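In: Fold the following for me, if possible:
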Amino acid sequence: MISRSLGPEFGGAVGLCFYLGTTFAGAMYILGTIEILLAYIFPPMAIFKAEDASGEAAAMLNNMRVYGTCVLTCMATVVFVGVKYVNKFALVFLGCVILSILAIYAGVIKSAFDPPSFPICLLGNRTLSRHGFDLCTKVVVEGNETVGSKLWELFCTSRFLNATCDEYFTMNNVTEIEGIPGAASGLIQENLWSSYLTKGVIVEKRGLDMTSYFTLLVGIYFPSVTGIMAGSNRSGDLRDAQKSIPTGTILAIATTSAVYISSVVLFGACIEGVVLRDKFGEAVNGNLVVGTLAWPSPWVIVIGSFFSTCGAGLQSLTGAPRLLQAISRDGIVPFLRVFGHGKANGEPTWALLLTACICEIGILIASLDEVAPILSMFFLMCYMFVNLACAVQTLLRTPNWRPRFRYYHWTLSFLGMSLCLALMFICSWYYALVAMLIAGLIYKYIEYRGAEKEWGDGIRGLSLSAARYALLRLEEGPPHTKNWRPQLLVLVRVDQEQNVVHPQLLSFTSQLKAGKGLTIVASVLEGTFLDNHPQAQRAEESIRRLMEAEKVKGFCQVVISSNLRDGMSHLIQSSGLGGLQHNTVLVGWPRSWRQKEDHQTWRNFIG
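Out: This next block holds a predicted model:
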């Protein structure tokens, strides 16, 4: 779509970035699948185990690398077998996701009159990790003696009440609250407004965690809403793409937006703010808060999330190779042409292999928080250029651009483009610069090495409109002396094979290029148009090749006339357009004008 709207350079650059984003999205979904499997479904499957709490993160990353590679291999095999099997799996995965969403809404309703038991231990207004103690109290009674609890031992030098303790522990009380008081608790008023802090603010003896700021959360959350182009990626598999893609895309955006927004509001109405802000789940022993809220069982959420990430990973591995195959078949990137081939039924075999290899890079990174901002940049760049393409086509009033959406206006596209560009730099300015650098390098490569394509794109239409506007402005009056440039009309002669007889004329013309003026290289063929049209085309090609060899930038023109003198007269009178008229004629000096048998040469030259 972008190639046909903005040109092959923009289309190839943005298309490859979108392909990389879709591929890294597959890696992110696979990592999410493995995290759910090892953290919630079957933790004993972990191959690498940490000796202490400090090594748990590294062990988890290694486990995700190993199992992620295995899952990627299985998913790539399913996609290789055929897209029909992916579609069959998709129905099962979609059913699990719908059941999970319904379970959340059922749990919210149930919490209004029967909230689940979900105790949270607080010291002051800070949550405490449940590792190392079971009772949320400072002291316990053992026999007839009051001694410190296991929580006391974590902050004090001994269990005795006269032990030296941490100052914050001494000054604040320990309380236990219900993390999910329910929809009828009135929490919505307390959680309605944000409580973000700036970098450097101290929260009761502890600096603000620099990994939890708004822009990073946007970068991590944004991939969850990047599936709106899934229908376009698989347009070749749809029976009626013109009808299915707009309807399906709008319905998908409306449905998912309603689910996301309502989930945020309902979570704020049911769950304590300190629990929602506990991003690592330490206060709840790593349990799923949403799973505890859901009804009838937390396993509905666990299984639904597992199949949801599996399905999304399969869809990414299905769409990304087809996207690469489409770019390769366009032929705009020479070194990618091999990926345009596939099986007899058109399945992109080689593109799938490359996609799996790139996806493996994301899996080896293993951290969801590191992979998510990368694909956010690529998706935002794609959406930005989609909006730009729509705006350009509308402003140029292209005849074949007829939006079917009744309320469309080009300002909406411009607003969407501006928001995408702003979000790129707000989320991560260095990732945004890297993504733009990659797109820029691909753009220049296609510009210099890519195949020439004429798709009637908007950039060429914009150039045409700009040229028309400039020519009309030049008609307002003669150019000022400061703006005078030598506008050359170079008259050359061609032989019987339509080759230029005196190529030195173009060599001399190339020495005058510092004038930055117009150059028109023209020639005349004697005869009639019907008989000599093929010769005129060959002559134009010959002159154009010579201009490229001599690095002369300009235009070539070949006219057919009954005699040489009239043809040259027509060229001198009519060459150029509007204000871009030649003011200098460059011709070859006649060599044999003194010879009687060639008495017309000097007359043509002087006349």
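In: all contacts plus neighbour counts: C-alpha atoms, from now on.
Out: Will do.
In: So which bits of stretch 421-436 are buried?
Out: 421, 423-424, 427-428, 431-432, 435-436 (16 or more other CA atoms under 10 Å).
In: Now, these that are in helices?
Out: 421, 423-424, 427, 431-432, 435-436 (DSSP state H).
In: List the buried residues for the helix or strand Leu72 falls within?
Out: Leu72 belongs to helix 56-81 when elements are defined using DSSP states H and E. For helix 56-81, the neighbour count (16+ other CA under 10 Å) marks 59-69, 71-72, 75-76, 78-80 as buried.
In: ok, now stretch 464-476?
Out: So stretch 464-476, judged by 16+ other CA under 10 Å, has zero buried residues.
In: And for Trp295, the neighbour number?
Out: By other CA atoms under 10 Å, 23 other residues sit near Trp295.
In: Wasn't it part of a helix?
Out: No - per DSSP: H, G, I helix; E, B strand; the rest coil, Trp295 lies outside any helix segment and is coil.
In: show me what contacts it?
Out: 103-104, 106-107, 110 (CA atoms under 8 Å, 6 or more residues apart in numbering).
In: just the strands in the stretch 251-400 of the chain please.
Out: Ranges of strands within the stretch 251-400 of the chain: none, based on DSSP state E, counting those that start in this stretch.
In: now the helices: where do they sit in it?
Out: 273-276, 289-293, 298-330, 349-365, 368-396 (DSSP state H, counting those that start in this stretch).
In: Out of those, the one nearest Gly32 is which?
Out: Closest to Gly32 of the helices of the stretch 251-400 of the chain is helix 298-330 (CA to CA; 6.3 Å).
In: who does that closest one touch, helix- and strand-wise?
Out: For helix 298-330, the packing partners by 3 or more CA pairs under 8 Å, 6 or more residues apart in numbering; DSSP states H and E come out as helix 8-36, helix 56-81, helix 83-111, helix 230-233, helix 289-293, helix 349-365.
In: and the angle from that helix to helix 349-365?
Out: 130 degrees (axes from the mean of the first three to the mean of the last three CA atoms, to 10 degrees).
In: for comparison, sequence B:
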Amino acid sequence: MAETAPSGTATARFGTFAGVFTPNVLTILGIILFLRTGWVVGQAGLLGALAIILLANSISLLTGLSLSSIATSMQVKAGGNYYLISRSLGLEIGGAIGIPLYLSQAISVAFYIIGFVEAMSAVPWLGTLDPQVLATSVALLFVGIAYVGADFALKIQFGILAILVAALLSFFAGGWGSIDSPTLAASYTDGVSFWVVFAVFFPAVTGIEVGISLSGDLKDPSRSIPRGTIASILVTAVVYVLAAVWFATHADPMTLILNTAAMSEIALVPVLILGGVAASTLSSALGSVLAAPRTLEAVSTDRVVPRWMANRMGSPTEPRAAVLLTGAVAVGVIWAGDLDVVAPIITMFFLNTYGMVNLVAAIEKAVGNPSFRPTFSVPVLVPALGALGCYGAMFLINAPATVAAIVVTYGIYFLLRRRALAGTWGDVRSGVWTSLARFAL
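Out: A predicted model of the protein is given here:
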């Protein structure tokens, strides 16, 4: 099967644990866990917080099952979700999703770095620095690391994972002598509702994008993506549920709403929480700064956007032009918004992408495309529910923004249609006609 997508790296280097599970976990257990989970519990109450966590993780799990099904039906190369969608529904639809997907990943870099700077404001000598200057400096440092290569970035992730585990153990080891009855009901402040809280929380579960975006660097993508993705979703969902319960039984709602450092006050060793915040937010930013350029490289190699964006600038493995462009986007966002402004934007972008992944899996399964033969098969109801959950959540969070997102997606689609982009692979559209012909006979 001929392809125009980049093969990613000169040699596939990473297995399931290093290439999918660990990057996903480090991204999912990030800034939302340390700085916003307590706020979620304070606003929504324990029952509402658990509902938000379970709903978000259900959407993530359904999407993970869908992308695992798609990934095991083809030879997966670089580009992550863009690659899966474009090879299933064609370049026009793939591009209409790939461009917003890239932007959401690039914006995520800024999101995590802004969170890091917010957390570090508690450190006396860092708190005196201009937050945007500090955030820009961190962003440029990470762009430099990504420019050098993914090998170095993924090597340091195991040290970051150890710090994260130590921080979580400190959190759950603290407060055993002061367990109170949790506040179950919501205590929403002005302008806040269930769906506003959901929109702030949802970026926490978008970390599965990192592993799939490194597909071109995996030794066996069709094996690693399903195993690593589903395992990371389940493990981190348990962590978030336990964290919500621990917050609810150790602080009253207003304390959780107003005090973003509540986790440190509960922890047995507070300084470990600060280390965990730094490690998790920076690792999440690093994961995004690795994922975004690879998505852009795949989109560019397919000529959806200008080819110069896929220029590796002398590197045999790294999409350096895309890394520099990602850095520019991240720095622009750092100077334009704060954490609670950026989070809902990322949520809408990712829900749109996840909805499309589920639609692809549902359509492939429903039409009986003869070229769609996944080794990891799921019932058509799974992706159908996933798509319904994604688009339903988008409308409930912000209906006008949802309409705008759909209009932008279709606008990109029709622009790409006019360019008459052609791929050398078969997609689901040919499968539909084949299925109709078989039915007619």
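In: Would you pull the TM-score for this pair?
Out: Once superposed, chain against chain, the TM-score is 0.77 (TM-score structural alignment, normalised by the length of structure 2); 357 aligned residues with a CA RMSD of 2.0 Å.
In: Which of the helices and strands packed on helix 298-330 of structure 1 sits closest to Leu471 of structure 1?
Out: Nearest of these to Leu471 of structure 1, taken as CA to CA: helix 8-36 at 26.6 Å.
In: State the span of structure 2 onto which the closest one is aligned.
Out: Counting by TM-score structural alignment, helix 8-36 of structure 1 falls onto residues 91-119 of structure 2.
In: Number of residues surrounding Glu297 of structure 2?
Out: Neighbourhood size, Glu297 of structure 2 [other CA under 10 Å]: 31.
In: That one -> structure 1?
Out: With TM-score structural alignment as the criterion, Glu297 of structure 2 matches Gln325.
In: Pretty sure its match sits against Leu353.
Out: No - Gln325 of structure 1 is beyond contact range of Leu353, at 11.6 Å (criterion: CA atoms under 8 Å).
In: Give the equivalent position in structure 1 for Leu421 of structure 2.
Out: By TM-score structural alignment, Leu421 of structure 2 lines up with Ala451.
In: Its match contacts Gly331, doesn't it?
Out: Yes - counting by CA under 8 Å, Gly331 is a contact partner of Ala451 of structure 1 at 6.3 Å.
In: out of the two, which sits in the more crowded spot?
Out: The neighbour count for Ala451 of structure 1 versus Gly331, taken as other CA under 10 Å, is higher for Gly331 (19 against 15).
In: does the more buried one really touch His341, like I thought?
Out: No - the pair Gly331 of structure 1 / His341 is not scored as a contact, 11.8 Å apart, by CA under 8 Å.
In: In structure 2, which helix is the longest?
Out: For structure 2, assigning by DSSP H, the longest helix comes out as helix 37-71.
In: Now for the closest residue to the match of Glu297 of structure 2 other than its chain neighbours: which residues touch it?
Out: Spatial nearest neighbour of Gln325 of structure 1, excluding adjacent residues (CA to CA, 6 or more residues apart in numbering): Gly340 at 4.5 Å. Applying CA under 8 Å, 6+ apart, one finds that Gly340 of structure 1 lies in contact with 324-329, 348, 350-351.
In: Pretty sure Ile177 of structure 1 sits in a helix.
Out: No - going by three-state DSSP, the assignment for Ile177 of structure 1 is strand, not a helix.
In: what's it in contact with, if anything?
Out: 119-122.
In: between those, which is closest to Phe529 of structure 1?
Out: Ile120 (92.0 Å).
In: one step back: any chance of a markdown table for the contacts of Gly340 of structure 1, columns distance to Gly227 of structure 1?
Out: What follows is those, written out as a markdown table (distance: CA to CA, whole Å):
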| residue | distance to Gly227 of structure 1 |
| --- | --- |
| Leu324 | 17 |
| Gln325 | 19 |
| Ala326 | 19 |
| Ile327 | 20 |
| Ser328 | 23 |
| Arg329 | 24 |
| Pro348 | 21 |
| Trp350 | 24 |
| Ala351 | 20 |
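In: For these, which ones persist in structure 2?
Out: Among those, the ones still in contact in structure 2 (both residues aligned by TM-score structural alignment, their matches' CA atoms under 8 Å) are 324-326, 328-329, 348, 350-351.
In: Please state the offset of stretch 360-372 of structure 2 from the chain centre?
Out: 25 Å (CA atoms, centre = their mean, to the nearest Å).
In: Where in structure 1 does that stretch fall?
Out: Residue span in structure 1 matched to stretch 360-372 of structure 2, by TM-score structural alignment: 389-401.
In: Map Ala404 of structure 2 across to structure 1 for me.
Out: Using TM-score structural alignment, the equivalent of Ala404 of structure 2 in structure 1 is Val434.
In: now swap in Val197 of structure 2 and tell me
Out: Aligned partner of Val197 of structure 2 by TM-score structural alignment: Leu217.
In: any idea which element its match lies in?
Out: Residue-wise, Leu217 of structure 1 maps onto helix 214-221 under DSSP H and E.
In: Check which helices and strands that helix sits against.
Out: helix 368-396, helix 410-427.
In: After superposing, tell me the mean distance of the shortest one to structure 2.
Out: Its matched residues in structure 2 lie on average 0.7 Å from helix 410-427 of structure 1 after superposition (mean CA distance after the TM-score superposition for structure 1).
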